[in-house]
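K.L.:
would you be able to build a 3D model of this:
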Amino acid sequence: MKSYHLDPGRGLAGLTVQEHAEPEPGRGQVVVRVRANALGFRDLMVLADNYPLPIRPGVVPGCEGVGEVVAVGEGVGRVKPGDRVAATVFPYWLDGPFRRDNAAQLGTMIDGMLTEYAVLSENGVVPIPEHLSYEEAAAFPLAAVTAWNALAGGGAPRPGETVLTLGSGAVSLFVLRFAKLAGARVIVTTSSAAKAARLRELGADEVIDYRENPEWSDRVRDLTGGVGADRVVDATGPLEQSLKSVAPSGEVAFVGYWLSGAEGAKAIDPGILFGAGAVLRRVATGSRAHFLELNRAVTTHRLRPVIDRVFPFEKVPDAFGYVESGGGFGKVIISHD
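P.N.:
Down below sits the predicted model:
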C-alpha cells in the first residue's frame, strides 16, 4: 500500500509517498480501506507547521477520510468487515468537553488518512449515511462536525432565530444548511457577487459583501432591527465585528481562525467583549457524539455536501496547490477510485 508522509514546515516539498505492507489490526482496532479524503485550509497549516497541535515528523497527514472496514481486531464489536465508515478527527474524544487527554488528532499527533489503508480505533469511526457516496461522505468529518458543534453545542437554534455565519468556506456552508433545517434566518458574509449568488441558491436569506461593507456589523444590525444576530459562527474574523454583531444574551461560536495569523486576528478591547453581553464559546471541531448527532440529521434530511473539485489519490500535491490558490466554493475531495 501507499501512504503520504509529512516533514512539517517544508510545505509541499515535505510531502512524500512511501510504500508499506498492508496493516493488521490490534485489539480494539479496525483496518479501513480508504476510499476518499477531503482537504482544506487546516491541511495547509499543518504542511507549514503553523498549527496549534504538535505535528510528529513523518506522520501520515490528513484528518478527513472515509472507507470500508476490511479487517477487525480482537474485541471489536461496533463494526464489521464491509461496513462503510468515516474516521473521527479526534478519535479519543468520544463525548463531553474537549480536554488535553482527548486532543490526539489524526494527521498531526497520530497517523491520518492520506493513505490507502488506515488502522483506527473502533471508537474512532462512525457509520456513513447510506445515501452518501464515499466522495460525499469525505466532506463531513471536519467542516460539518465543526459546523454542527458551533450551532448545536450551545443549544440548537430555534425557528425564527437569526444566525450569522462568516465567509463561504466549508464550515460556513454547512452552518447555512444546518441552520436552515432548524428554521433559522441566515445571514452570510462573502467577498464576491458570484459567491453571494451561490449562497442565496443554498438558502441564505441575506448576504453581506464584506469588501463593500468593511464594518459589516453595522449592516447586520440594520438587517436585525438593531438587535443583532442570535448566533454568530466566526470562522474567519475579525472577532471584533462578530462581537458587535451579536444580540445581547446571544452566542459567538469562535472557530479559531486567529491561530493562523489571519488578517483581523488582533487583541480585543475588553470593553467590546463586555458590551456584547453574549457568550463567546470556543469550538474545536467536535466529538464522536457530535458526529453521530450530525449523521442522524444528515440521514433524516438526506443532506448532501457542496463539493468543489475531486482529485485522484496520486494527485494530492495538485489538490493542495488548488486549496492554496483559494477562490473555490465547497470541499476539495481526494478519490481513491
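K.L.:
CA atoms for contacts and neighbours, from now on please.
P.N.:
Will do.
K.L.:
residue 204 is in contact with residue 188, isn't it?
P.N.:
Yes. With contact defined as Cα atoms under 8 Å, residue 204 reaches residue 188; the gap is 6.7 Å.
K.L.:
neighbour count for the two, which is higher?
P.N.:
Taking other Cα atoms under 10 Å, residue 204 and residue 188 do not tie; residue 188 has more neighbours (27 against 22).
K.L.:
helices or strands up against the helix or strand containing the more buried one?
P.N.:
Element membership of residue 188 [criterion: DSSP states H and E] is strand 185-190. Counting contacts by 3 or more Cα pairs under 8 Å, 6 or more residues apart in numbering; DSSP states H and E, strand 185-190 is packed against strand 162-166, helix 170-181, strand 206-209.
K.L.:
among the ones you listed, which is nearest residue 61?
P.N.:
When those are compared by Cα to Cα, helix 170-181 sits nearest residue 61, at 19.2 Å.
K.L.:
which helices and strands does the closest one pack with?
P.N.:
helix 145-152, strand 162-166, strand 185-190.
K.L.:
quick check: the spatially closest residue to residue 41 that is not a sequence neighbour vs residue 310, distance?
P.N.:
Excluding the flanking residues, the one nearest residue 41 by Cα to Cα, 6 or more residues apart in numbering is residue 323, at 6.9 Å. Distance of residue 323 to residue 310, computed by Cα to Cα, to the nearest Å: 12 Å.
K.L.:
just the residues contacting stretch 215-234, thanks.
P.N.:
Stretch 215-234 is contacted from outside by 150-151, 157, 161-166, 172, 175, 187, 208, 210, 213, 241-242, 244-256, using Cα atoms under 8 Å, 6 or more residues apart in numbering.
K.L.:
out of the residues you listed, which are buried?
P.N.:
150-151, 157, 162-166, 172, 175, 187, 208, 210, 241-242, 244-248, 250-256 (16 or more other Cα atoms under 10 Å).
K.L.:
looking at the protein, which helix is longest?
P.N.:
Counting residues, the longest helix found in the chain (DSSP state H) is helix 288-301.
K.L.:
compute the inter-axis angle for it and helix 170-181.
P.N.:
Per axes from the mean of the first three to the mean of the last three Cα atoms, to 10 degrees, the angle that helix 288-301 makes with helix 170-181 is 60 degrees.
K.L.:
who are the packing partners of helix 288-301?
P.N.:
Where contact means 3+ Cα pairs under 8 Å, 6+ apart, helix 288-301 is packed against strand 125-127, helix 145-152.
K.L.:
now the second one, please; I'll put the structures next to each other:
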Amino acid sequence: MKNKMKAWRLHDFGMNNFSMDIISVPVPNFNEVLIKVSAVSLNYRDKAILEGNYSADILKNGPLTLVSDAVGVIVAIGSGVRRFKEGDRVLTHLHSNWLDDPRKPDEADFMFGGPLQGALAEFMVANENGLVMSPAYLTDEEACTLPIAALTAWYALNSIGQLKRGNTVLIQGTGGVALFAVQIAKAMGVEATVITSQNTKGEKTLQLGAKHYINYTSEPNWDEKVLALTHNEGVDEVLEVAGGDLNKSIMATKTSGLITLIGFLEHPEISFNMFPVIIKQINLQGISTGHRKAFEEMIDFFNVHRINPVIDSVHTFENSPNAFRRLEEGAFGKIVIKVNPLKQ
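P.N.:
Model (predicted):
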C-alpha cells in the first residue's frame, strides 16, 4: 500500500480554503484500525463546519479532514483490536466514544470530522469503538448515509420517543433525518405527517410511507391542520429540525407529548410561549444523533425491514466541493461522495 493519500481538508473557514491535499496515510495505533474509505455522505453539520458556523476553534490544531459519515473496508489493524478483522465493511459513528447511556460531558471531543479527523480521504484511522458493522444488503452509497441522519431519526423515534404502533409523529421538512424518520415510522407502525414547502416533495414522502403532508407555504397555520388530523389531540412527538419559533410545534403536540430538538436550519436560537408548554406538560428533548448501542439496534431493525436510504445525488471524490454546493441548494435525500482509493 502506498504511504501517501488524497484528503479534502479545511485550512480556514470558507470554500476557498477547502482543498484536496496529498498527505501521509495514517497508521493505526492501539485499538485502532485503518479503513479504506468507499463512500461518505454529507450532513448539515459538515456545511456548518466548513462555513465557520459550528465551532470557532475547531481548526485550532491545524487543517481538518471533513465529513463524519463513511463506509469502508478495514485494511489494517493495530494492536489490541478485538471487535473487527481485516476485510470487515464498517460504518463510522459520529460520537465515536459514546457507547451507551449515560452520555458523558466530553463526548463532543470524540466526533469524526471535527474535532477528530474525518472521512473525506482515501484512508482514515478510527478507534474500533467508534465503528459498527455495515448492513450487508446496502450498497456503499446507501450504507454511508446511516451514521448521522438515520441514527438521529431512530434515536428520536425509538430510543427517546419510544413510539409504538398507532402513535403519531410530525416530521418537519424533507432533509436526510426527516426522510429516514418517515421510513422508520412506517416500519414501526407509527403514523407520520410531514410539513414541507413543496407539494412535489410532499407527494414523495407519501410514497415513502407518510400518512399525510402539509404544505406550510399554502397553509401557514399548519399546526391547526395537524390538530384536525389528530382529532384535536395533537401528535405524540414532533421532530423539530428548523429551530427559531417553536410555538406552532408546541400547539401541534398533544398533552404530555414530546418535541425532539434536532436541528437549527432556521436559527440556532429558539423562542416560544412557556404557558402552553407548562399547561400541556410538553417535554423538550435535545437530540445529538445517538450512542453506539442504539446504532447497532437500528442496524438490526434495518436488516429486518430492509429500509433503503433515499439518495439525492452521488458525486466523485475529485468534485467534492460540488457535493457541498448541492447541499446548499436543498436536496431531497442524502448527498453521497464516492471515494476512489489508491491501489493497495
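K.L.:
ok so, going back, where in structure 2 does the strand holding residue 188 of structure 1 fall?
P.N.:
Counting by TM-score structural alignment, strand 185-190 of structure 1 falls onto residues 191-196 of structure 2.
K.L.:
distance from that stretch to structure 1 after superposition?
P.N.:
In this overlay with structure 1, the average offset of stretch 191-196 of structure 2 from its partner residues is 0.7 Å by mean Cα distance after the TM-score superposition for structure 1.
K.L.:
pull the distance from that stretch to the chain's centre.
P.N.:
The chain centre lies 19 Å from the centre of stretch 191-196 of structure 2; the measure is Cα atoms, centre = their mean, to the nearest Å.
K.L.:
follow-up on the earlier one: now for residue 204 and residue 188 of structure 1: what residues contact both?
P.N.:
residue 176.
K.L.:
residues in contact with stretch 120-133 of structure 1?
P.N.:
With contacts defined as Cα under 8 Å, 6+ apart, stretch 120-133 of structure 1 is touched by 28-32, 76, 78-79, 83-88, 90-92, 94, 137, 288, 291-292, 295, 298-299, 302, 304.
K.L.:
ok, stretch 94-106 of structure 1 next?
P.N.:
Residues outside stretch 94-106 of structure 1 that contact it (Cα under 8 Å, 6+ apart): 61-63, 89-93, 110, 112-113, 123, 284, 287-290.
K.L.:
how long is it end to end?
P.N.:
14 Å.
K.L.:
over to stretch 154-173 of structure 1?
P.N.:
19 Å.
K.L.:
please apply the same query to stretch 8-16 of structure 2.
P.N.:
This stretch, stretch 8-16 of structure 2, spans 12 Å end to end (Cα to Cα).
K.L.:
in space, what's closest to the aligned partner of residue 51 of structure 1 in structure 2 - neighbours in sequence excluded?
P.N.:
Under the alignment (TM-score structural alignment), residue 51 of structure 1 maps onto residue 54 of structure 2. The spatially closest residue to residue 54 of structure 2, leaving aside those adjacent along the chain, is residue 48, at 5.2 Å (Cα to Cα, 6+ apart).
K.L.:
look at that neighbour and give its secondary structure.
P.N.:
Using DSSP: H, G, I helix; E, B strand; the rest coil, the structure places residue 48 of structure 2 in helix.
K.L.:
likewise residue 49 of structure 1?
P.N.:
When classified by three-state DSSP, residue 49 of structure 1 comes out as coil.
K.L.:
which helix or strand contains the residue nearest to it when sequence neighbours are not counted?
P.N.:
Spatially, and ignoring its direct neighbours in sequence, residue 49 of structure 1 is nearest to residue 9 (4.5 Å; Cα to Cα, 6+ apart). Using DSSP H and E, residue 9 of structure 1 maps to neither a helix nor a strand.
K.L.:
run a quick neighbour tally on residue 9 of structure 1.
P.N.:
Neighbour number of residue 9 of structure 1 under other Cα under 10 Å is 16.
K.L.:
what of residue 189 of structure 2?
P.N.:
Count around residue 189 of structure 2 with other Cα under 10 Å applied: 15.
K.L.:
now for it: which residues touch it?
P.N.:
By Cα under 8 Å, 6+ apart, the contact list for residue 189 of structure 2 reads 164, 165, 166, 167.
K.L.:
what sits against residue 163 of structure 2?
P.N.:
Contacts for residue 163 of structure 2 (Cα under 8 Å, 6+ apart) come out as 157, 190, 236.
K.L.:
what's the answer for residue 177 of structure 2, then?
P.N.:
Counting by Cα under 8 Å, 6+ apart, residue 177 of structure 2 makes contact with 148, 149, 150, 152, 153.
K.L.:
so what corresponds to the second one in structure 1?
P.N.:
So that's residue 149 of structure 2. With TM-score structural alignment as the criterion, residue 149 of structure 2 lines up with residue 143 in structure 1.
K.L.:
so its match versus residue 99 of structure 1, what's the distance?
P.N.:
20 Å.
K.L.:
okay, those two: which has more neighbours?
P.N.:
Between residue 143 of structure 1 and residue 99, counted using other Cα under 10 Å, the more crowded position is residue 143 (23 against 9).
K.L.:
count the neighbours of residue 204 of structure 2 for me.
P.N.:
Neighbour count for residue 204 of structure 2, taken as other Cα under 10 Å: 15.
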